[in-house]
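Novice: Just to be clear, the model below is a prediction. Sequence and coordinates:
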Amino acid sequence: MPCLYITTNLNLDGIDTKNPIFSECTTAVSTIIGKPKRMVMVLLTSSVLVTLGGSNEPTAYAEIVSMGGINSEVKKKLIEAIGNILETHLSIPTSRFFLKISDIKKLSAKSKM
């Protein structure tokens, strides 16, 4: 299940899951990684004390965790797509957005964890 965590210093009180940011992020992650939409989770946290370059202008940090489906081309597409969505809906410039992408591998059946 791919999970996209977005953290921003913007105050987004009142935003709900009907906001297009959720559906557009879900579609982008699903399409680019190649996982069903029903498996994509999107979390949005706002009003976090975050600065970039010492400035408190609108900024965001995001992280995608997926079990498989990640390669260098997918990473480039995710950075572009999520950055554009945040710029469109939250007015966060792509130059003030950072995306960490992690591909976790399924634990082997022999694992004791």
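Specialist: That came in fine, so what should we check first?
Novice: Please count neighbours and contacts with C-alpha atoms only from this point.
Specialist: OK.
Novice: shouldn't Ile32 be in contact with Leu78?
Specialist: Yes: if you go by CA atoms under 8 Å, Ile32 and Leu78 touch, sitting 6.9 Å apart.
Novice: Those two: which has the busier surroundings?
Specialist: Leu78 (22 against 17; other CA atoms under 10 Å).
Novice: The more buried one: what's it in contact with?
Specialist: By CA atoms under 8 Å, 6 or more residues apart in numbering, the contact list for Leu78 reads 28-29, 32.
Novice: putting a second one here so we can go through both:
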Amino acid sequence: MPYLKLSTTASLSDEQSPQLLDQLSKLMAQQTGKPERYVMVQIEGGKAMLFAGNNQPLAYAECKSIGLTTAQAKAISSSLSRLLNDALQIPADRVYIEFSNCPAEYWGWNGSTFG
């Protein structure tokens, strides 16, 4: 049920994409305390984006999960910013993250919902 969608100006090679997907999936599982089998991650690289009036490397992420706490959001923000800096050389001040705590009854899976 944790979902992370990452859009970035960074172009990702065929080798980078699977590695980054794996790292992001593990990060989301660890930071939310949910089994990785419920984590979904999506990356869109090479996007035309502008932040603070320029197109220097940047990223925007949408992070959604059932029961997401403010403490988890802060931890994910820190961990995700470090990962994006290490993997894609995107500085933390060029990353926006939108967090959503979704009620279980509004998260569908396997023909039903979690609530």
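Specialist: All right, it came through fine. Just so you know, these numbers come straight off a predicted model, no measurement behind them.
Novice: Adding distance to Leu86 of structure 1 and secondary structure, write the contacts of Leu78 of structure 1 out as CSV.
Specialist: As requested, the contacts of Leu78 of structure 1 are exported to CSV (distance: CA to CA, whole Å; DSSP: H, G, I helix; E, B strand; the rest coil):
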residue, distance to Leu86 of structure 1, secondary structure
Ala28, 12, helix
Val29, 14, helix
Ile32, 17, helix
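Novice: mind listing the helices in structure 2 by residue range?
Specialist: Using DSSP state H, the helices of structure 2 run over 16-32, 70-88.
Novice: could you dump these to a markdown table with distance to Thr8 of structure 2?
Specialist: Shown next, in a markdown table, are the helices of structure 2 (distance: least, CA to CA, whole Å):
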| stretch | distance to Thr8 of structure 2 |
| --- | --- |
| helix 16-32 | 12 |
| helix 70-88 | 9 |
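Novice: burial measure for Ser72 of structure 1, as a count.
Specialist: Neighbour count of Ser72 of structure 1, defined by other CA under 10 Å: 8.
Novice: Equivalent analysis for Arg94 of structure 2, please.
Specialist: 17.
Novice: Check Ala60 of structure 1 too.
Specialist: Counted with other CA under 10 Å, Ala60 of structure 1 comes out at 27.
Novice: do the same with Thr113 of structure 2
Specialist: Thr113 of structure 2: 12 neighbours (other CA under 10 Å).
Novice: Gln19 of structure 2 now?
Specialist: 12.
Novice: Kindly report the same for the one 10 residues further on.
Specialist: Burial measure for Ala29 of structure 2: 19 neighbouring residues, criterion other CA under 10 Å.
Novice: contacting residues for it?
Specialist: Applying CA under 8 Å, 6+ apart, the residues contacting Ala29 of structure 2 are 2, 35-36, 39.
Novice: again, but for Leu21 of structure 2
Specialist: Neighbouring residues of Leu21 of structure 2 by CA under 8 Å, 6+ apart: 41-43.
Novice: redo that, cut-off 7 Å
Specialist: Contacts here follow CA atoms under 7 Å, 6 or more residues apart in numbering; on that basis Leu21 of structure 2 touches Val41.
Novice: Now check structure 1 for the residue matching it.
Specialist: Residue pairing (TM-score structural alignment): Leu21 of structure 2 is matched to Phe22 of structure 1.
Novice: ok, its match to Leu99 of structure 1 distance?
Specialist: Per CA to CA, to the nearest Å, Phe22 of structure 1 is found 16 Å from Leu99 of structure 1.
Novice: try Asn71 of structure 1
Specialist: For Asn71 of structure 1, the distance to Leu99 of structure 1 - CA to CA - is 14 Å.
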